[in-house]
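>>> I'd like to go over a predicted model; first the sequence, then the structure.
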Amino acid sequence: MVKMIMHGCNGAMGQVISKIVEEDENITIAAGIDVNDTIQNSYPVFPSLEACTVEADVIVDFASAKAVNGLLSYCSEKRIPVVVCTTGLSEEQIQLVEETSRQVAVLRSANMSLGINLLLKLVKEAAEVLAESGFDIEILEKHHNKKVDAPSGTALALADSINEAMDNHYHYQYDRSQTREKRQKDEIGIQAIRGGSIVGEHDVIFAGQDEVITFQHTAYSKAIFAKGAVSAAKFLAGKEPGLYTMADVIG
């Protein structure tokens, strides 16, 4: 039985994960971490990792970017594997994730869903054919009105996957309103929409001469991300130090 700590347990994703874990006989939440103490859980909740007195095999993080530095420091010190699901990390924090992975197992993914991780592979393969044939590439992402980071981590991961296939040939264009010029061939346009309760939608558009190919992924509930996070936690428990991704979990 894998024992996990839910970092950000009283947030929306923390509560979805809590419900999924209750139905999984191979993993249990030993403790939760959250400054919000207004929700009653079946496990003890502490206001910080430092205050936590419960031992665990792995930590799953769905808190906020501002709490990631302290989380990584704690995991490195205690040698506890961590699944980092929080998005909107700075370049410095991404570097800190890599440094922490030298001390303890770390799994970081911009998106925990199986479908998105398959999409990352598909658009990479498509770029190798279509970009070479002169297709323009655009990414459109849509999320609910409470999401604070834009573009989404998933949109950037999709762009990075394409760019990797093309030897980092592209630069990213986020706002064309500041320049009055035609589209450049070496750019990937990335646009963000925020509204209502949209869970998550990503379109990757390959636009060529007289034909358009679109890859689309739509998330209808947060459960797909929660299930992925739980699978990642079970995978990471007991792993040697290193930086892992959802591709390792799936593969």
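Thanks, I have it.
>>> contacts, neighbours, all on C-alpha from now
OK.
>>> point to the residue nearest the middle of this protein.
By C-alpha atoms, centre = their mean, the chain has its centre lying nearest to residue 110, at 2.2 Å.
>>> tell me who's in contact with that one.
Listed by C-alpha atoms under 8 Å, 6 or more residues apart in numbering, the contact partners of residue 110 are 85, 86, 87, 153, 154, 157.
>>> element containing it, please.
For residue 110, there is no enclosing helix or strand under DSSP states H and E.
>>> what helix or strand does residue 142 sit in?
strand 136-143.
>>> touching that strand from outside, list them.
So strand 136-143 is contacted by 131, 151-152, 155, 159, 185, 187-208 (C-alpha under 8 Å, 6+ apart).
>>> gap between it and the chain center?
How far strand 136-143 lies from its chain's middle: 17 Å, per C-alpha atoms, centre = their mean, to the nearest Å.
>>> go on, stretch 215-229?
Offset of stretch 215-229 from its chain centre (C-alpha atoms, centre = their mean): 11 Å.
>>> got it, and stretch 32-47?
So, by C-alpha atoms, centre = their mean, the centroid of stretch 32-47 is 23 Å from its chain's centroid.
>>> got the end-to-end distance for that stretch?
Counting by C-alpha to C-alpha, to the nearest Å, you get 9 Å between the two ends of stretch 32-47.
>>> which of the residues in it are buried?
Across stretch 32-47, burial judged by 16 or more other C-alpha atoms under 10 Å covers 32, 33, 34, 45, 46.
>>> any buried residues in the lengthiest helix in the chain, and which?
If each helix of the chain is counted by residues according to DSSP state H, the longest one is helix 114-130. Residues of helix 114-130 classed as buried by neighbour count (16+ other C-alpha under 10 Å): 114, 116, 117, 119, 120, 123, 124, 126, 127, 130.
>>> in a markdown table: those residues, plus distance to residue 23.
Listed next are those as a markdown table, based on distance: C-alpha to C-alpha, whole Å:
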| residue | distance to residue 23 |
| --- | --- |
| 114 | 20 |
| 116 | 24 |
| 117 | 24 |
| 119 | 28 |
| 120 | 29 |
| 123 | 34 |
| 124 | 35 |
| 126 | 38 |
| 127 | 40 |
| 130 | 44 |
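>>> and these, which two are furthest apart?
The largest separation in these, counting by C-alpha to C-alpha, is between 114 and 130 at 24.1 Å.
>>> check the chain for me, the residue farthest from its geometric middle.
Ranked by distance from the centre of the chain (C-alpha atoms, centre = their mean), the top residue is residue 210, with 34.6 Å.
>>> below is structure B, check it against A:
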Amino acid sequence: MLNILLSGVGGAMGHMLQTIIGEDPDCQIVAGFDINTDQDTPFPVYSDLSQCAEKADVIIDFSHYKAFDSIFGYARDTKTPIVIATTGLSEANLADIEAGSKEFPVFRTANMSLGINLLAKALRDMAGALEDGFDIEIIEKHHNKKADAPSGTALLLADAVNDGLENKKDYTFGRYGRDCKRNPQELGIHAVRGGTIPGEHTVLFAGNDELIEIRHTALSKKVFASGAVTAAKYLVDQAPGLYNMEMLIDN
């Protein structure tokens, strides 16, 4: 039985993970972490993890980026493997992840969807072939409660494109003004927010007289929750190091 500490219990992804894990006979949530401890859950929820007495095999973190220091500090102190799905992390946070992964297993990805990560792999191959003569733009759409922009997934896809290019692009986040003629060195990234959109990402290759669009649409948050549980099962058997979804896919 895989014992999980769930960070971000009260959020939409936290509720979805409770459902997914509850349906998995090989997993159980033994404790939760959330700013709001008044939760209707069969496990204890802590706002201060120093009070947590339960032993977890792995942490799944879908909390707000402001909670990162608390949850990652606990993982580092207890050497508990952690799956990080929180986006909006700072450069300092990423440096902490890199340092911590030398001591215990850390899994980080901007998107837990298998489809998105396969798309990222494909973009690396496509980008090099389309480097000459094509402008590249990324449009991402999310629900109106998403705090960070652009999405971590949009940046993941942009990085994948750049990995495949000989001449790296400069990221341009939206455009506004009277003198915004496109620079060939740009890779445009645009964020749309509205309604209850779970997540949609489009990568656009615009050439002379031809247009290639690749789109991934998440129809529910279930794909992300399922991916996080798969990552947790993978991570507990790994040595200290920094892991991602592409490594899981290739495993």
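Perfect, I can see it now. For clarity, every value in this text was computed on a predicted model and none was experimentally measured.
>>> relative to residue 232 of the first structure, which of the buried residues of stretch 32-47 of the first structure is nearest.
For the buried residues of stretch 32-47 of the first structure, the residue nearest residue 232 of the first structure by C-alpha to C-alpha is residue 32; the value is 17.4 Å.
>>> quick check: next helix or strand after the strand or helix carrying residue 190 of the second structure?
Here residue 190 of the second structure, judged by DSSP H and E, is contained in strand 186-193. Downstream of strand 186-193 of the second structure, the next assigned helix or strand under DSSP H and E is strand 200-207.
>>> would you confirm that residue 204 of the second structure contacts residue 190?
No: look at residue 204 of the second structure against residue 190 with C-alpha atoms under 8 Å: they stay out of range, at 11.4 Å.
>>> quick one: contacts for residue 235 of the first structure?
Contact partners of residue 235 of the first structure, counting by C-alpha under 8 Å, 6+ apart, are residue 249.
>>> same thing with the one 10 residues further on?
Neighbour list for residue 245 of the first structure: 107, 108, 109 [criterion: C-alpha under 8 Å, 6+ apart].
>>> post-alignment, the host helix or strand of residue 94 of the second structure versus the first structure, mean distance?
Secondary structure assignment for residue 94 of the second structure, by DSSP H and E: helix 91-100. Its matched residues in the first structure lie on average 1.1 Å from helix 91-100 of the second structure after superposition (mean C-alpha distance after the TM-score superposition for the first structure).
>>> start and end residues in the first structure for the helix or strand just after that helix, please.
Following helix 91-100 of the second structure in sequence order, the next helix or strand is strand 105-108 (DSSP H and E). Using TM-score structural alignment, the residues of the first structure aligned to strand 105-108 of the second structure are 105-108.
>>> can you show me the helices along the first structure?
With DSSP H as the criterion, the first structure has helices spanning 12-22, 68-78, 91-100, 114-130, 153-165, 223-236, 246-250.
>>> by contact count, what packs against the first one?
So the one you mean is helix 12-22 of the first structure. Here helix 12-22 of the first structure touches strand 27-33, helix 223-236, going by 3 or more C-alpha pairs under 8 Å, 6 or more residues apart in numbering; DSSP states H and E.
>>> I'd like the ones you listed laid out as TSV, including distance to residue 19 of the first structure.
Formatted as TSV, these follow (distance: least, C-alpha to C-alpha, whole Å):
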stretch	distance to residue 19 of the first structure
strand 27-33	10
helix 223-236	9
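>>> quick one: which of those is nearest residue 1 of the first structure?
strand 27-33 (5.3 Å).
>>> tell me what that closest one is packed against?
For strand 27-33 of the first structure, the packing partners by 3+ C-alpha pairs under 8 Å, 6+ apart come out as strand 2-7, helix 12-22, strand 45-46.
>>> how big's the offset between that strand and the second structure?
Mean deviation of strand 27-33 of the first structure relative to the second structure after superposition (mean C-alpha distance after the TM-score superposition for the first structure): 1.1 Å.
>>> read off where that strand ends up in the second structure.
Structural correspondence for strand 27-33 of the first structure: residues 27-33 of the second structure, per TM-score structural alignment.
>>> neighbouring contacts of that stretch?
So stretch 27-33 of the second structure is contacted by 1-9, 18, 21-22, 43-49, 52, 54-56, 71 (C-alpha under 8 Å, 6+ apart).
>>> contact partners for the residue lying closest to residue 224 of the first structure once chain neighbours are set aside?
Of all residues not flanking residue 224 of the first structure in the chain, residue 113 sits nearest, at 5.5 Å (C-alpha to C-alpha, 6 or more residues apart in numbering). By C-alpha under 8 Å, 6+ apart, the contact set of residue 113 of the first structure is 224, 225, 227, 228.
>>> likewise for residue 60 of the second structure?
Neighbour list for residue 60 of the second structure: 4, 5, 6, 7, 82, 83, 84, 85, 228, 229, 232 [criterion: C-alpha under 8 Å, 6+ apart].
>>> aligned to the second one, what sits in the first structure?
With TM-score structural alignment as the criterion, residue 5 of the second structure lines up with residue 5 in the first structure.
>>> its match contacts residue 59, doesn't it?
Yes: if you go by C-alpha under 8 Å, residue 5 of the first structure and residue 59 touch, sitting 4.7 Å apart.
>>> report the separation between the residue farthest from the centre of the first structure and residue 137 of the first structure.
Distance, residue 210 of the first structure to residue 137 of the first structure, by C-alpha to C-alpha: 15 Å.
>>> measure residue 44 of the first structure to residue 209 of the first structure for me?
Residue 44 of the first structure sits 59 Å away from residue 209 of the first structure, taking C-alpha to C-alpha as the criterion.
>>> an error on my part: the question was meant for residue 236 of the first structure.
As judged by C-alpha to C-alpha, residue 236 of the first structure and residue 209 of the first structure stand 45 Å apart.
>>> ok, these two, which is more surrounded?
Counted by other C-alpha atoms under 10 Å, residue 236 of the first structure and residue 209 do not tie: residue 236 has more neighbours, with 26 against 9.
>>> ok, now which ones touch that one?
58, 81, 82, 83, 105, 106, 107.
>>> please apply the same query to residue 14 of the first structure.
Residue 14 of the first structure touches 6, 7, 8, 62, counting by C-alpha under 8 Å, 6+ apart.
>>> just the buried residues of those residues.
Neighbour-count burial (16+ other C-alpha under 10 Å) applied to the contacts of residue 14 of the first structure gives 6, 7, 8, 62.
>>> tell me, how many residues neighbour residue 232 of the first structure?
Neighbour number of residue 232 of the first structure under other C-alpha under 10 Å is 26.
>>> and the equivalent of it over in the second structure, how far is that from residue 205 of the second structure?
Here residue 232 of the first structure is matched to residue 231 in the second structure, going by TM-score structural alignment. Distance, residue 231 of the second structure to residue 205 of the second structure, by C-alpha to C-alpha: 31 Å.
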